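1. Got a sequence here, can you model it:
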Amino acid sequence: MPPNDLAFAARERLGYSVEGLDRGSPLQTDIDRLRQGGVGGQFWSVFAPSELPPVDTVQYTLEQIDFVYRLIARYPETFRFARTGDDVRRSWDDGKVASLIGAEGGNSIGGSLAVLRVLARLGLRYMTLTRNYNVDWADSATDEPVHHGLSDFGRDVVREMNRLGVLVDLSHVSADTMRDAISVSQEPVIFSHSSCFSVCAHPRNVPDDVLASLSGNGGVVMVAFVPQFVDADYHAWFDGGGVGTKPRVTVQHVADHVDHAREVAGLEHIGFGSDYDGCDDFPVDMADVVGFAPLLDELATRGWSAPDLAKLMGGNVLRVLDETSAASVGAIG
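-> Here you go, the predicted model:
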């Protein structure tokens, strides 16, 4: 159940229209390609640019949640809203794509725990604590450190997320924020779209000590497919302004991160993060949501069994949903 930025992409390119998403969409996601990729669940990610004032970030977030609801209503034969692990299983049993909501960036709550509670009632199941820039209460991986982790209010945000059954997502945050949040959280955390720092030293990736801590926390790292997170040569080329020949990134590069995450974090603590419709470039043969299929084939050639792949494709995240479903349902009241 990887995250997917379709809602924001639809805002930017389709004016939030849900029409024409069955096949042939100009985006990286449509129903036909989801089926080809064997995708049975998605966290539909909603987010607002970091530079917006708080009132606008809340509006952006609510508009995209509305898009997710309208998407599900427009294609009820394909999508079903899901909040709990059992909701996901029922969707799978009926051949539908389980549709959950995640917010990418703590700016989505506008600095308000009350807004967080409202979003939880609407079905928010994870929130990334930052995006590309710091928020007032947490440091981003790609900004100058201010808090050196979480502020006191940031710790309160984590505790309230635990109470509401909103998963703490540590993609995008600094390594100090990762460690701080894991020490505070009483529930499993996730990394919704990050890769392994030891394989590619990008600041968005997860250091080995943090990966190793997931076995104690119960969390899951969901490996991203973004080329600059996956391959060191591409990372250097991208940061250098894209001058010269673009390095070739393949499914094998992504599989190397999956293998490393398994070695350090353990089989029970890894998943797929992808980041489709959140990035313009992807590895060869992985340009859209069909790209899950060649990755599964590559891992199978490396000796991954069918039960192992099932955990990777959603089983591990489903476990985390199960452990937090009661709190999420309680947030409705």
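2. For the rest of this, base every contact and every neighbour count on C-alpha atoms.
-> Will do.
3. Just give me the longest strand of this protein.
-> strand 97-104 (DSSP state E).
4. and after that one, which helix or strand comes next?
-> Counting by DSSP states H and E, the next helix or strand C-terminal to strand 97-104 is helix 113-121.
5. What's the end-to-end length of stretch 241-259?
-> Stretch 241-259 stretches 30 Å from its first residue to its last (C-alpha to C-alpha, to the nearest Å).
6. Buried residues of that stretch, list them for me.
-> Neighbour-count burial for stretch 241-259 flags Pro247, Val249, Thr250, Val251, Gln252, His253, Val254, Ala255, Asp256, His257, Val258, Asp259 (criterion: 16 or more other C-alpha atoms under 10 Å).
7. show me the contacts for the fourth one.
-> Just to be clear, that refers to Val251. The contact partners of Val251, by C-alpha atoms under 8 Å, 6 or more residues apart in numbering, come to Pro283, Val284, Asp285, Met286, Pro294, Leu295, Glu298.
8. now swap in the second one and tell me
-> By C-alpha under 8 Å, 6+ apart, the residues touching Val249 are Pro227, Val230, Asp231, Tyr234, Phe282, Pro283, Val284.
9. Swap in 10 Å and give it another go.
-> Contact analysis of Val249 by C-alpha atoms under 10 Å, 6 or more residues apart in numbering lists 225-228, 230-234, 281-286.
10. quick one: buried residues of stretch 130-149?
-> 130-143, 145, 147, 149.
11. List the contacts of it.
-> By C-alpha under 10 Å, 6+ apart, the residues outside stretch 130-149 that reach it are 47-51, 103-108, 110-111, 129, 150-157, 169-181, 202-205.
12. how near is Asp322 to Asp86?
-> 8 Å.
13. Compare these two (neighbour count), which wins?
-> Asp322 (18 against 14; other C-alpha atoms under 10 Å).
14. any idea how far that one lies from Pro188?
-> To Pro188, Asp322 is 11 Å away according to C-alpha to C-alpha.
15. picking up where we left off before, of the buried residues of stretch 130-149, which belong to strands?
-> Using DSSP E, none of the buried residues of stretch 130-149 sit in strands.
16. Alongside the first, I'd like the structure of this one:
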Amino acid sequence: MTKNIWHQRNKKLSTIALSLVLWHSAGAVTLEEATALQRTLITLDTHLDTPANLLVPGFNILERHSYGHDFTQVDVPRMKDGALDGGFWAIYTPQGELSKTGYEQSRDTALLRALAIRTMVSANPDIFEFATQASDAQEIKKQAKHIVYMSMENSYPLGTDISLLETFYKFGLRMAGPVHFKNNQFGDSSTDPSGSQWDGLSPLGEELVAEANRLGIVLDGSHAHDETVKDMIRLSKTPIILSHTGCKAIYDHPRNIDDALLKQLAASGGVIQMNAYSEYLEALPVDPARQAAVKGLMALYKQGSDHDVLLEKRREIEHEHPAVKASFDVYMQHFLHALKIVGPKHVGIGADWDGGGGVNEMMDVVNLPMITQRLLKEGYSKDDLVDIWGANALRVLQQAQDYAASVKK
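-> Model prediction:
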């Protein structure tokens, strides 16, 4: 798309957007109209687990897939349909033993995942563009390309060598969370069955905060224990983000945060990005037969079974024991509660696509404009949507980068 065509298209979309702003108070916005408005905004999701699919046999990010067929949720055709410009594409590696061998294996896997993200961009320069500065998003949007920031979910691969964070920074890393499902060398997780180990961040975790600040990397408190989040807010020189989290007031789950911590996050300038992981949104019925079937699938995975075998087994499980998902309305209850407590300057979107996210009616990125439609119906303005869909996350990144630049002088 040439620059002139882009400007003409953007002007047309802006006219549509203005009309929608005038109409939405009357409840007249259709999903098509909401999509048109969303296309005029920089739309980012701060937690895309899609890099896990990049090396999976049969997956091509440029082709249309479907959740019903291969259980993926993000590809270029669906991003276009859902008016998603891009976001933070996550480096994730499973956590092993807290040992030298475990760290080294995870480090190598993480480097390969980072390389896969960079390769996705370099192999498709007309489709994607890599972003390292907060200001890059606007320029990439103008070129009608998809925006690729890099994040790390769980800093376990760094081992005990904090200097490795700079290595990943040079790869393009701009957001990092210290923990995942279990406690590790950096601090306490919200979901470790053994409970708290460090009462927040460990001494090494405190060093991680300082190094992230020095480099200009945004700190991500998702998956972290409440005390870990509090330590991050207290120690960080710049606001932190919760890249994919929900509200305890709606569902009291360890992965969610309560109103007091939500207010503390906002008071420090931070942002909560609303998660669409069904099990964290409401209590769902337990199906013992499904649990047993999934356990069998995991055993096949650990045995190194062929991908096609695993995929067929997964389809069989979903047919015989379909997963119960939370509703879109429950997702929006979390969303609207966060907006009520801290306002649109401190709320965004991080649905956990390709990492377990998805609710009924919104099982992939195609349906993201439903969020825009609902927020307009609730009375939120276009300016609010600008903040929610991207500006809040970019502001936090800009603050991190400004601080890093100041300490280098």
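17. what TM-score do we get after superposing?
-> The TM-score (TM-score structural alignment, normalised by the length of structure 1) is 0.91; 325 aligned residues with a C-alpha RMSD of 2.4 Å.
18. related to what we said a few turns ago, can you tell me which of the contacts of Val249 of structure 1 comes closest to Pro26 of structure 1?
-> Minimum distance to Pro26 of structure 1 across the contacts of Val249 of structure 1 is 14.3 Å, recorded for Asp281 (C-alpha to C-alpha).
19. That closest one is in contact with Asp288, isn't it?
-> Yes. Asp281 of structure 1 is within contact range of Asp288, at 9.4 Å (criterion: C-alpha atoms under 10 Å).
20. against structure 2, where does the helix or strand where Ala300 of structure 1 lies fall?
-> Using DSSP H and E, Ala300 of structure 1 maps to helix 292-301. Mapping helix 292-301 of structure 1 onto structure 2 (TM-score structural alignment) gives residues 368-377.
21. now do stretch 62-75 of structure 1
-> Going by TM-score structural alignment: stretch 62-75 of structure 1 matches residues 111-124.
22. Which of the residues in the matching stretch are classified as buried?
-> In stretch 111-124 of structure 2, counting by 16+ other C-alpha under 10 Å, buried: Leu111, Arg113, Ala114, Ala116, Ile117, Arg118, Met120, Val121.
23. Using the three-state scheme, assign His202 of structure 1.
-> Secondary structure, DSSP: H, G, I helix; E, B strand; the rest coil: His202 of structure 1 is coil.
24. Which residue comes closest to Leu100 of structure 1 once chain neighbours are left out?
-> Phe43 (4.6 Å; C-alpha to C-alpha, 6 or more residues apart in numbering).
25. Determine whether the claim that the one you found is in a strand is correct.
-> Yes. Assessed by three-state DSSP, Phe43 of structure 1 belongs to a strand.
26. what's near enough to touch it?
-> Residues counted as contacts of Phe43 of structure 1 (C-alpha under 10 Å, 6+ apart) are 1-5, 82, 98-103, 124-126, 192, 273.
27. gap between the residue in structure 2 that it lines up against and Arg174 of structure 2?
-> Aligned by TM-score structural alignment, Phe43 of structure 1 pairs with Phe88 of structure 2. Separation of Phe88 of structure 2 from Arg174 of structure 2 (C-alpha to C-alpha): 9 Å.
28. any common contacting residues for those two?
-> Counting by C-alpha under 10 Å, 6+ apart, the common neighbours of Phe88 of structure 2 and Arg174 are Ala131, Tyr149, Met150, Ser151, Met152.
29. returning to what we had before: in terms of neighbours, single out the busier of Asp281 and Asp288 of structure 1.
-> Each of Asp281 of structure 1 and Asp288 has its neighbours counted (other C-alpha under 10 Å); Asp288 has more, 22 against 16.
30. and the residue lying closest to that one once chain neighbours are set aside, what does it touch?
-> Of all residues not flanking Asp288 of structure 1 in the chain, Gln28 sits nearest, at 4.8 Å (C-alpha to C-alpha, 6+ apart). Residues near Gln28 of structure 1 by C-alpha under 10 Å, 6+ apart: 4-6, 9, 34, 276-280, 287-290.
31. Gln28 of structure 1 pairs with which position in structure 2?
-> Under TM-score structural alignment, Gln28 of structure 1 pairs with Gln73 in structure 2.
32. Now do the SS call for that match.
-> Assignment for Gln73 of structure 2 (three-state DSSP): coil.
33. now it: how far from Glu63 of structure 2?
-> Counting by C-alpha to C-alpha, the gap from Gln73 of structure 2 to Glu63 of structure 2 is 12 Å.
34. In structure 2, which residue is most central in space?
-> His47 (1.3 Å; C-alpha atoms, centre = their mean).
35. Quick check: the gap between the aligned partner of Phe181 of structure 2 in structure 1 and Ala48 of structure 1.
-> For Phe181 of structure 2, the aligned position in structure 1 is Asn132, judged by TM-score structural alignment. Separation of Asn132 of structure 1 from Ala48 of structure 1 (C-alpha to C-alpha) stands at 11 Å.
36. intersection of neighbour lists for the two?
-> In contact with both Asn132 of structure 1 and Ala48: Gly105, using C-alpha under 10 Å, 6+ apart.
37. Report the inter-axis angle for the longest strand of structure 1 versus helix 113-121.
-> 170 degrees (axes from the mean of the first three to the mean of the last three C-alpha atoms, to 10 degrees).
38. matching residues in structure 2 for strand 97-104 of structure 1?
-> Against structure 2, strand 97-104 of structure 1 falls on residues 146-153 (TM-score structural alignment).
39. That stretch vs structure 1 - mean distance after superposition?
-> In the superposition with structure 1, the average deviation recorded for stretch 146-153 of structure 2 is 0.6 Å (mean C-alpha distance after the TM-score superposition for structure 1).
40. chain center to that stretch: distance?
-> Its chain's C-alpha centre and that of stretch 146-153 of structure 2 lie 9 Å apart, by C-alpha atoms, centre = their mean, to the nearest Å.
41. Over to stretch 193-211 of structure 1?
-> With C-alpha atoms, centre = their mean as the basis, the mean position of stretch 193-211 of structure 1 lies at 15 Å from the chain mean.
42. in it, what's buried?
-> Buried residues in stretch 193-211 of structure 1, defined by neighbour count with 16+ other C-alpha under 10 Å: 193-197, 199-208, 210-211.
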